[in-house]
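**Student:** sequence first, predicted coordinates after that:
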Amino acid sequence: MTDISTSVPLTRQITSRTVLRAVFENAPVSRAELARLTGLSKQSMSEIVRDLEDEGWLRVTGRTQGAVGRSAVTYELEPRKAFVFGVDIGGTKIHAALADLTGAIAGEIIESTDSRGGERVVDQIVRMHDALLEKTGIAKKAVKMGAIGIPGAVHPKSRQLTMVPNIPGLTDLAFEDVLRDRLGYDILIENDVNMAAKGEQWLGNGRSIDNFVFVALGTGIGMGIVNEGRIVRGARGAAGEIATLPIGADPFDSRTFMAGALESAIGSIAIRGRYEALGGTPGLTVRELFERKDDPAAGMVIDEVARVVATSLVAISAVVDPEVVIFGGSVGARPELVERISFYLSRCVPVPLSCTISPLGSQAGLFGAIAIALEQFRETLFEIPGRADLGMAFMAEKTS
């Protein structure tokens, strides 16, 4: 029987994984086309496809008409052969989901984040994972990979979490290792705004765009950078932490040290402060402020914030040169703000940046987590063990 595990001969691992990759990249696809794409003999291909179908990796999608009237069966990966676990952790809520190999969500759960943080959040994630298994009827062994977005920086080498101000105790944990041990499969953690950028690249306004930035503006501000199709993380995982840009406030003012100059000027606390300083009704939420269409003070605040954001985008553009800026977050998703940002950009640069609002809303981070988990699982699935022996083994199978 065909097997993609490392317990079978290398030649069979290579051919099985090669066929799976070809099906994934070209589905729906016939056996004859797979033989042409991989260089395997028709006999070998028939055996491998039959075994992969028997083991649940492939399914029949239909038939294709040949040039001389013959039809051929076409195949694709069986989406429910394996699942991934995606999680978006915020300071106030956790959104978790299980998704199949196409990214279709099989089940999802939202809970308030355990304010005690640390190990309590780990316990909460495991509990939500198990609840999803029960809710969907998916077997635990079918979940192969997970990815989690966290509001902080992840060091690319040490995998240590830093800069997590809203959830206590997470920086004291080897978060990936702890969850791997608890869940029984690999877990990848990533900055939450980077996850949202990945979600935009997969399903949102970043599709087919190699260079863009995702700016999340709400309680604070953060940015995910996609350059040449890849997420930019930086030496310490802090690329895109634009809250500290020296714009909008004095970066040397001790009052801005913790939040950062830019965030101190345009975060939700600053927006309410600006409004009340202009004589606006005290105690309003940012959402209520934006909804006061005929309030001159509210209009002035939106204008002031837009001008500061536009100034920061000019600086960002000089370094990153994105094709598009995608806005998200409770403040960034406000059309009236993005309209004013575009207005100010047109006044200070010859070729203004294109600005748009995420169509994914609050789900961008979750979709990004699912996308990254799927990418990592597919890498693992298609990876060939013993690459040094690849050529000899593959030729042996082709000539068998």
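**Tutor:** Looks like it arrived, so ask away.
**Student:** use CA for all of it now, contacts and neighbours both
**Tutor:** Will do.
**Student:** tell me what the lengthiest helix in the chain is packed against?
**Tutor:** If you go by DSSP state H, the chain has its longest helix at helix 296-320. Applying 3 or more CA pairs under 8 Å, 6 or more residues apart in numbering; DSSP states H and E, one finds that helix 296-320 contacts helix 261-266, helix 268-277, helix 286-290, helix 335-348.
**Student:** hold the first one in mind and look at this next one:
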Amino acid sequence: MKDYTKGTSDLIKNINKANVLDVIKKMQPISRIEVSKVLKMSKSTISAIVDELIKEGLIVEKGYGEKGTVGRKPIQLYFNPNAKFIIGISVESTNSIGILTNLEGKILKKIKWKTGVKEEAFNGIVKVIKALIKENKNIIGIGIGLPGITDIQKGIVNAPGLRWINFNLKEKLREILDYNIYLDNSVNYAALGEKWLGCCQEVENFVLINIGNGIGAGICVNGKLLRGSSYAAGEVGYMATGDDVFERTYSYEDYGYFERKASLSFLFESVSQALPHVKDMEDLIEEYKKQNLACVQAVSQFIKNLSMGIANIVSILNPEAVIIGGDILNYEIDIIDELKEKVRKIVPFDFDIKIAQLREDASAIGAIADVLLNTNNLLL
């Protein structure tokens, strides 16, 4: 039988509080009476909530509005984005990012580091979190995006790029850190970041495809992240686009079939086999700029493979937009126009393909957003 959520007084209070804070953020300066009219709530209820928000430092009173027909001029309310702070971590297989922001997502401190694997990856996360904690004591939570299937309730992560299998990250972090900790797939967080502060603020249905050493997708349906029954929604790296998929069996420890056809790892391997002097992606880009035939052909095949995968995603989910993000944005390969052309040959639907606005910060910003959503400091 379905479990029903009980509408407790605390739950209702938190919803009302989040609504009041959201109205003040968006309509400041605004008076108590104006907030009550917008939310259609009693003046006494609004006043009690505003007093609580002022006590927490989230709202400040400053100046007076226009005087009405009778009585005093209303005191104006403003949101204080520097009342509290949040840590957001974006972990990827190669490089990771940690940020400290205020309640508006303004980045106050940013740290980048080489991720590593196994214990090295875990220790790097802890080191950066502790460094960011030293910047400010009033931190309300920590959000961490991971490059793999992440159980957001139990905190268990399966990330082949980190060599983590059934790794209980949340439990290990709680042994060291006394903070609210939230976890999710890093691409889900990238999608959430673009929804909050990036290119999808007015878009309700979109898919963000992160292209790096592997491939993952964050799916937003009706303004909400789609996670799936076992938190594996968006694991598009396991899609099959050719019958040679049956030549092997794929597991958590592996990159998926589609990742092996349309990731930067595939692109680099295909070029380096033809051009042994190509030692890294920077070398590859140089050869591409020179229009080296083997390199141009490899990039062309890479785009074809990617187009087939995107066409499958578009045909199933019918998004308004497909957002391209990830490490591919760090290299001078313009794929958008060719992707649009090829995908539109396969599917007849109207949609857009564009670049992630927040670029490398998208996932860390999304981690910040998740903390704010879970602590009733943000509505999307």
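**Tutor:** Noted; the coordinates are in hand. Values in this document were obtained by computation on a predicted structure and should not be read as measured data.
**Student:** how about CSV for the helices and strands packed on helix 296-320 of structure 1, with distance to Glu47 of structure 1 and mean neighbour count added?
**Tutor:** Listed next are those as CSV, based on distance: least, CA to CA, whole Å; neighbours: other CA atoms under 10 Å:
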stretch, distance to Glu47 of structure 1, mean neighbour count
helix 261-266, 60, 26
helix 268-277, 61, 19
helix 286-290, 61, 16
helix 335-348, 56, 18
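**Student:** got the ones you listed as CSV, with distance to Pro322 of structure 1 columns?
**Tutor:** Putting these into CSV (distance: least, CA to CA, whole Å) gives the following:
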stretch, distance to Pro322 of structure 1
helix 261-266, 20
helix 268-277, 26
helix 286-290, 28
helix 335-348, 14
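**Student:** for the nearest residue to Arg21 of structure 1 once chain neighbours are set aside, give me its contacts.
**Tutor:** Leaving aside its sequence neighbours, Arg21 of structure 1 sits nearest to Phe382 (CA to CA, 6 or more residues apart in numbering; 6.1 Å). Counting by CA atoms under 8 Å, 6 or more residues apart in numbering, Phe382 of structure 1 touches 17-18, 20-21.
**Student:** Ala367 of structure 2 matches what in structure 1?
**Tutor:** Aligned counterpart of Ala367 of structure 2 in structure 1: Ala369 (TM-score structural alignment).
**Student:** that match contacts Ile150, correct?
**Tutor:** No - between Ala369 of structure 1 and Ile150 no contact is recorded; they are 10.2 Å apart, counting by CA atoms under 8 Å.
**Student:** quick check: neighbours shared by those two?
**Tutor:** Asp88.
**Student:** pretty sure Ala18 of structure 2 is touching Thr375, no?
**Tutor:** No - using CA under 8 Å, Ala18 of structure 2 makes no contact with Thr375, being 9.0 Å away.
**Student:** those two: who's more crowded?
**Tutor:** Ala18 (18 against 14; other CA atoms under 10 Å).
**Student:** which one is the residue most central in space within structure 1 nearest to, not counting chain neighbours?
**Tutor:** By CA atoms, centre = their mean, structure 1 has its centre lying nearest to Gly368, at 1.9 Å. Distance criterion CA to CA, 6+ apart; nearest residue to Gly368 of structure 1, sequence neighbours excluded, is Gly199 at 3.7 Å.
**Student:** show me what the one you found aligns to in structure 2.
**Tutor:** Alignment note (TM-score structural alignment): Gly199 of structure 1 maps to Gly193 of structure 2.
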